[in-house]
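# Could you work out the structure for the sequence below:
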Amino acid sequence: MLVSLGLLSTMAVVLLAPAVPAMMEAFAGVHGAQQLVVFSLTCPALCVALLSPFAGMIIDRIGRRKLLIGSLIAYPVFGTAPLYLSNLTDIIISRLGVGVAETVLMSASITMLGDFFTDLEREKFLAMNTGIASLSATAFFAIGGALASHNWRMPYAVYALAVVFLLAVLAFTWEPERHHSRRELDEAVMAAGPFPFFRLLAICVVTIAGGIVFMLPQIEIGVISAAHGFKSPATAGMIGAIGSVAMPVGAFTFNQLRKRNVKVQSLVVLAFVLGGAGLITMAAMSTLPLLTLGMIIHEFGCGFMLTGLMTWVLGLLTYEYRGKGTGAYFSSFFIAQPISGFLFGVVQRALGGSPLTAFYAFGGSAILLAVLLAIIQGMVSADRSKAVNTI
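The predicted structure is shown next:
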């Protein structure tokens, strides 16, 4: 059930994307309406990027379940508000409320998965989380389009779905084992040792890079398709939809390889190789089937990427620090969304204005990063082996 909460974070943007043109038309008389409507769509992700570290700290102090319940109460209240709000500013405020609720919801639910399950069982559920989120994106885009064709407000009604998850959380979950007094919590933190700040920072840097690799085709699929001569939005949507099916396959494959004791870090390296190869293929291949193949390769690698990075973070931290680590992960991943769009524009201009050349550059950079990570991983493994032999 905790795994399926990924549906709510997915629909925050995907569900509403088809309604954007009609919403812009409805508020055409408002100064800066286009920018404000787009901001209303993306501001929940900005909240996740900025607030997740703080949410993680609060989760570690107060507890997971009660904050998850609170977020599931707030989510449909703020999410459905645009059904009756007539002022664009009020709608943006409600969307910021969605962002705060989503921040707590995502951090608390993934932290609870880390608390309840360990090792391969935990990784299985994280892979399921990635798969469900990916497949639901395609479904929500179709649902959002169907509802928006009647009225731009209608997609917001789907936020009421959170009530079902609220009832399920109340009925089927409990607070993970925790320390009941401030003194017990402080003693547990001391026993757990110092917070692994630098190791977590390294994972967060890799997560930002992985988020950029992941987000680039999601944002620029229309641009790269048009550069190859396929200018129809329907064609770009078809490429994205077909490619998205490969992500849960990648997550499942990740889980199967972990059962064979392949290291998480090695699979993250492979994810960057596949992601980079997918970007290069999309830039190089001018036929529709091969362009789609590039998207499939990329999304397959991202199935490894998302599952691997979450597994890496949760495996690093004990109960006392797991909320902080989860918050840091989500902050790093979501900050990649605005960074990726900005970087793409900068790189494209620097390389002469061609989106194809920019995709080559990002794909090559992803593969170079994979090589660097593999070298660092080898050095760390060698140092650990020496330490063991010395003992």
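
# Could you use CA atoms for every contact and neighbour count after this?
Will do.

# Can you name the helix or strand that the nearest residue to L314 once chain neighbours are set aside falls in?
Spatial nearest neighbour of L314, chain neighbours left out: G114 (6.0 Å); criterion: CA to CA, 6 or more residues apart in numbering. Taking DSSP states H and E as the criterion, G114 maps to helix 88-116.

# want to put them side by side, so please do this one too:
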Amino acid sequence: MLSLLRDRRAVALLMAATLTILSNQIISPSLPGIGEHFAASPNAELLSRLLVTAPSLLVAVFAPFAGMMADRFGRKRQLLIGIALFAIAGSGGLWLPTLPLILASRLVLGLGVALIMTAQTALIGDYFHGEQRGRFMGVQIAATNFSGFIFLLIAGVLAGMSPFAPFVIYLIGLAYLPFLWLSLTEPPRGEAQERAHPEEAGERGWVLLLCVVILLAGLNFVAFYMLPTQMPFYLTTLGHDEPAAAAKLVAGVTLFGGLSSLAYGRVRARLGRALTPTLGFALFAAGFAIFGIAPSYGVVLAGGVLLGLAAGLVWPTFLSIALDVVPAHRRGLASGAVTTSVFLGQFVSPLVSQPLIDTFGFAGTFEAMAVLLAAMAVLVLLTFRERGPALAAA
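Have a look, this model is predicted:
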């Protein structure tokens, strides 16, 4: 880990990664306050929930194109443009007067996130190889979760002052830009990259395996994003309607996710590519099962700990497998496809969960998610075994 942090490129990519957790979750503690402020606006209850997941729609639509742009035109410039757009659009809640306009700014934020995530992921594949790449993915998830823990605690405090105050946190992207511009370089791509690292020509059956990764990533985030979109409202049923309660829960999940992801490289080295995420999905299922029977806030926090531990084992898997198995000249496309799946899952999460909650209640919906995640653990065990190299690059 320390050797990675001595590399300015690695530090710059970790800084860029910390922005992604801000794209959605950072305003979660503000949702009840925003909904109350705009109560007279048509469909305020639904629109306030969509503020969290609206960026995901633009990411889901645009990420494949952003990935192809990164493959064709280069990664560094795209990353810097994405961060600038992220800061400007993300802070829109500070200065836009109506709920529909704030929602529109969240869509533009999603465009910036698509540019950031696809370029940043492709740069990871270009800069790091083999075991070093796996270590970096674990460190990246840790950095994302630890920064999210800090930012979410700050957001909870700011939301107690004003539901719009947390939007100021997005401006941190502007502070990152000078260091990233000085530290990142545009690497060789495509055939030149594959000649330098023959093992980067792709793994046999990579298209099918990538499709499984895309499916699992999307379903996982449909379930996980019930945390920022529904838990503030669920906690009110347990007598905890203060914004800090939801902020502490989400922050706790990110904290334990960071601790778990620090061990990802060592756990994967011992358990392998299949058993590591299988364990993670099993922990996800257990966490949601606990939510379904939780009688108190303390038990909900215990379920959140399991979700955090699960995230640290599962989330590095999605992009690390995608980068491991695809040819070097397909990394932008692969990162765009996985990013689309993740953010599409985030966007549709409240659209899926709200009807379920209206019909079966919070407890029944959480138990259904537990069953889905347990089935995903079985699918991972069957499909994520190690494979040989491809006979030819696709």
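
# Could you get me the TM-score between them?
The TM-score (TM-score structural alignment, normalised by the length of structure 1) is 0.82; 371 aligned residues with a CA RMSD of 3.2 Å.

# returning to what we had before: quick one: the helix holding G114 of structure 1 to structure 2 mean distance?
If you overlay the two and look at helix 88-116 of structure 1, the average distance to its match in structure 2 is 1.9 Å (mean CA distance after the TM-score superposition for structure 1).

# quick one: buried residues of stretch 165-172 of structure 1?
In terms of neighbour count (16 or more other CA atoms under 10 Å), stretch 165-172 of structure 1 has its buried residues at 165-166, 169.

# That stretch aligns to what range in structure 2?
Aligned by TM-score structural alignment, stretch 165-172 of structure 1 falls on residues 176-183 of structure 2.

# mean deviation (superposed) between the matching stretch and structure 1, please.
For stretch 176-183 of structure 2, the mean deviation from structure 1 after alignment is 1.0 Å (mean CA distance after the TM-score superposition for structure 1).

# Please compute how far that stretch lies from its chain's middle.
Mean C-alpha position of stretch 176-183 of structure 2 versus that of the full chain (CA atoms, centre = their mean, to the nearest Å) differs by 22 Å.

# just to revisit the earlier point, and the residue nearest to L314 of structure 1, what's its match in structure 2?
Mapped onto structure 2 by TM-score structural alignment, G114 of structure 1 lines up with G125.

# Show me what stretch 366-378 of structure 2 is in contact with.
When contacts are defined by CA atoms under 8 Å, 6 or more residues apart in numbering, stretch 366-378 of structure 2 is touched by residues 216, 220, 223, 277-282, 284-289, 291-292.

# With stretch 166-186 of structure 2 instead?
With CA under 8 Å, 6+ apart as the criterion, stretch 166-186 of structure 2 contacts 8-9, 12-13, 15-16, 19, 22, 26-27, 30, 74-76, 80, 83-84, 86-88, 90-94, 151, 154-156, 158-159.

# do that again at 7 Å, thanks
8-9, 12, 22, 26-27, 74-76, 80, 83-84, 86-87, 90-91, 93-94, 155, 158-159 (CA atoms under 7 Å, 6 or more residues apart in numbering).

# Secondary structure added to the buried residues of stretch 165-172 of structure 1, as JSON lines?
Putting those into JSON lines (DSSP: H, G, I helix; E, B strand; the rest coil) gives the following:
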{"residue": "F165", "secondary structure": "helix"}
{"residue": "L166", "secondary structure": "helix"}
{"residue": "V169", "secondary structure": "helix"}
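
# May I have the secondary structure class of the closest residue to F384 of structure 2 other than its chain neighbours?
Excluding the flanking residues, the one nearest F384 of structure 2 by CA to CA, 6+ apart is A274, at 4.6 Å. What three-state DSSP gives for A274 of structure 2 is helix.

# Alignment lookup: A274 of structure 2 to structure 1.
Under TM-score structural alignment, A274 of structure 2 pairs with Q265 in structure 1.

# One more: A263 of structure 2?
Match for A263 of structure 2 (TM-score structural alignment): T253.

# Quickly find the element holding its match.
Counting by DSSP H and E, T253 of structure 1 is found in helix 246-259.

# likewise P217 of structure 1?
Using DSSP H and E, P217 of structure 1 falls within helix 197-227.

# so what secondary structure elements neighbour that helix?
Counting by 3 or more CA pairs under 7 Å, 6 or more residues apart in numbering; DSSP states H and E, the packing neighbours recorded for helix 197-227 of structure 1 are helix 233-244, helix 288-316, helix 319-350.

# And the ones you listed: which comes nearest R384 of structure 1?
Nearest of those to R384 of structure 1, taken as CA to CA: helix 288-316 at 16.2 Å.

# just to revisit the earlier point, neighbours of the match of A263 of structure 2, how many?
By other CA atoms under 10 Å, the residues close to T253 of structure 1 number 17.

# Relative to F300 of structure 1, how far out is it?
To F300 of structure 1, T253 of structure 1 is 9 Å away according to CA to CA, to the nearest Å.

# which residues does L219 of structure 2 contact?
Contact analysis of L219 of structure 2 by CA under 7 Å, 6+ apart lists G345.

# I'd say the match of G114 of structure 1 and L323 touch.
Yes: with contact defined as CA atoms under 7 Å, G125 of structure 2 reaches L323; the gap is 6.0 Å.
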